[in-house]
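**Q** sequence first, predicted model second:
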Amino acid sequence: MGSSASASLSSSSAPSAATLHRSLWLGALGVLMFAMTLPMTRLAVGPADAPQLPPLFVTAGRAAGAGLLAAVYLLLTRAARPQQRHLRDLLVTALGSVVGFPLFLGLALRQVPSMHAAVVTGILPLATAAMAALMLRQRAPLGFWLCASAGCALVLVFAAWEGHGQLVLADGWLLLAVLSASVAYVSGARLSAGWQAEQVISWVLVLSLPVTLPVAALSWPTHAVSAAAWGGFAYVTVFSMWVGFFAWYRALAMGGTLRVSQVQLLQPFLALLLAVPVLGEALSPHTLGFALAVLAVVMLGKRMPVAAKKAGAA
């Protein structure tokens, strides 16, 4: 990133009210597209007793397909090529968003329903905020962290309620998916501060093609796969792996990672609601109550002032 990007990360000035408003709406759009990832991935991989696409193929195949779309986009827009200073963040983003998150999610969704995954991955906003504080050296008042903690506590209580206090191997996969995504979100946001968000995720996908294309070919399913599974795969390829990041990275860059990441507290509840028409999973009444409570915490948390530390501190 150039000097302007560095300044945008280190400046102590907060975004304007209009910029923050736009960033929150963009973040909400990205979250909505990402919320569909869980039920669509469940469709793609299928349950353990009726497996569909292999998790490894879904991981590599969706990245390869999106990478080919991204290559066309970069050629048509004549995007500038990444420079050496971009490579570290591009690599970290690729490892988190192209490999880690989809692979761990696919492994988990072979074992647990989409709704279970939705509540466990609800801690992603807190993980993203923690990674932002560490990697971007941002700071926030105690009230902000209290709101973030309260929102995540609500999510964890909901997860415990739905899971009857039981943890399975899939929960470990889901926690690894959360860690992978949080690191990728922050490194991608750092790139987006001085680079168009569309180009960030596109270059991440294109630079991953030498790995994702061969792995997708080698892991191609050898058994019959339902049309619904291929439909789920198509969705995660186009929207979860590519288009969703257009909105998400731009939102993080405009409004600040710490603040905008809290919108993602709504993602598990959106995923729960979407799992009803997509997968036919039953929606329990208390889900709406938890969703409203989390929404209240998000609205309160976004009013807390957030700033980056001064450049000298870096």
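**A** Good, I have the coordinates. Numbers count the residues shown, from 1 in each chain.
**Q** rest of the way, CA atoms for contacts and neighbours
**A** Noted.
**Q** how close does the most centrally placed residue in the chain sit to residue 189?
**A** Nearest residue to the geometric centre of the chain (CA atoms, centre = their mean): residue 181, 5.5 Å. Distance, residue 181 to residue 189, using CA to CA, to the nearest Å: 12 Å.
**Q** ok, back up a step: and the residue nearest to the centre of the chain, helix, strand or coil?
**A** Classification of residue 181 using DSSP: H, G, I helix; E, B strand; the rest coil returns helix.
**Q** and here's the other structure:
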Amino acid sequence: MTAQDSATPASPIAVSSGILLAVLGVVAFSLTFPSTVWGLESFGPWSLVSVRSVLAAVVAGTFLLAMRVPLPERRHWAGLATVAAGVVVGFPLLTTLALQTSTSSHAAVVVGLLPLTTAAFAALRTGRRPSRTFWAAALAGAAVVIAFTVQQSGGTLHAGDLYLFGALLVCAAGYTEGGRLAQWMPGWHVIGWALILCLPLALAGSAVALAYEPVRLSAHGVVGLVWVAAGSTFFGLYVWYRGMAEIGISKASQLQLAQPLLTLVWSVLLLGEALSPAAPPAAVAVLVCIAVTQRART
């Protein structure tokens, strides 16, 4: 499996498959914030993140054992640790803490900047330099999303924004390293081993957090927990990393420009949050920017 960020260009079939897989990842990720808000109805923030990681690791471990997947090579463990720190621990914890005071709509500003940040991390990590057209479209898309989400939140920053900006950085690092590793192993191996790497910490965290944070089970809370564990963390990252391996980290990252708008739609449908009239024109502008980045030379 060869990434577009490598020296060998991907075939048209691989590009189409990679785009589809990455889009599925974006759809799965777009449900993360609303699902986290639901999960917080039943669990405290530390409990939700810890139990989420344990459940996702159980799913991943079951697949790894059933398929008799061998341990990764020693040279890949540092990269897996980066994935684990960024997307298994850092991003879920920081965004969950932020969502105690921020709305799901406002938190979408994180993924509004994430595509640009991931592309920057990828350029530094892989040495590949996308064209000026790519960067111009990426910056334009980020500007549209940021302007829209700030307008949606009333133009003010919240206490949780420090958590959100921290989540942005660690997630971009985890995405980049995971996309790079997916050149040598299947995407589900990448997230699977990262989850297994975090399992001891997640088990200890769950035991401590559940002892101190009250649990009030509800249908929303259980559904939210199951989705962030199996949907966002395992399935979403599996298809995302596989898509990255086929079309390249930079191109895949720009598909996430649509994620904040999808999150806002889910926030309206699932959480009853208000949607700005600016959403339709913002969506069109973002789709144009995505189309340009996918056609631009990398």
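**A** Structure's in. What do you need? Just so it is clear, the model here is predicted, and its values are computed rather than measured.
**Q** can you give the structural similarity as a TM-score?
**A** Once superposed, chain against chain, the TM-score is 0.95 (TM-score structural alignment, normalised by the length of structure 2); 296 aligned residues with a CA RMSD of 1.5 Å.
**Q** which residue in structure 1 lines up with residue 40 of structure 2?
**A** Matched to structure 1 by TM-score structural alignment, residue 40 of structure 2 sits across from residue 45.
**Q** that match: neighbour count?
**A** Here the count is done by other CA atoms under 10 Å, and residue 45 of structure 1 has 27 residues near it.
**Q** what's near enough to touch it?
**A** 51, 52, 53, 54, 55, 58, 106, 109, 110, 229 (CA atoms under 8 Å, 6 or more residues apart in numbering).
**Q** what is the aligned counterpart of the residue nearest to the centre of structure 1 in structure 2?
**A** Superposed on structure 2 with TM-score structural alignment, residue 181 of structure 1 falls opposite residue 171.
**Q** isn't that match up against residue 84?
**A** No - assessed by CA atoms under 8 Å, residue 171 of structure 2 is found out of contact with residue 84, at 9.8 Å.
**Q** which helix or strand contains residue 268 of structure 1?
**A** Assigned by DSSP states H and E, residue 268 of structure 1 belongs to helix 267-279.
**Q** find me the equivalent region of the helix or strand following that helix in structure 2.
**A** Heading C-terminal from helix 267-279 of structure 1, the first helix or strand you meet, by DSSP H and E, is helix 286-301. Using TM-score structural alignment, helix 286-301 of structure 1 corresponds to residues 278-293 of structure 2.
**Q** same question for the matching stretch: list its buried residues.
**A** By 16 or more other CA atoms under 10 Å, the buried positions in stretch 278-293 of structure 2 come out as 279, 282, 283, 286, 287, 289, 290, 292, 293.
**Q** so how far is the helix holding residue 268 of structure 1 from its chain's centroid?
**A** Centroid separation for helix 267-279 of structure 1 versus its chain: 16 Å, with CA atoms, centre = their mean, to the nearest Å.
**Q** residue 15 of structure 2 pairs with which position in structure 1?
**A** Match for residue 15 of structure 2 (TM-score structural alignment): residue 20.
**Q** I figured that match hits residue 252, correct?
**A** No - in this structure residue 20 of structure 1 lies outside contact range of residue 252 using CA under 8 Å: 9.9 Å.
**Q** who's more crowded, these two?
**A** residue 252 (27 against 20).
**Q** now do the same contact list for the more buried one.
**A** For residue 252 of structure 1, the contact set (CA under 8 Å, 6+ apart) comprises 23, 27, 189, 260, 261.
**Q** looking at those residues, which is nearest residue 116 of structure 1?
**A** Comparing the contacts of residue 252 of structure 1 against residue 116 of structure 1 with CA to CA picks out residue 261 as the nearest, at 21.2 Å.
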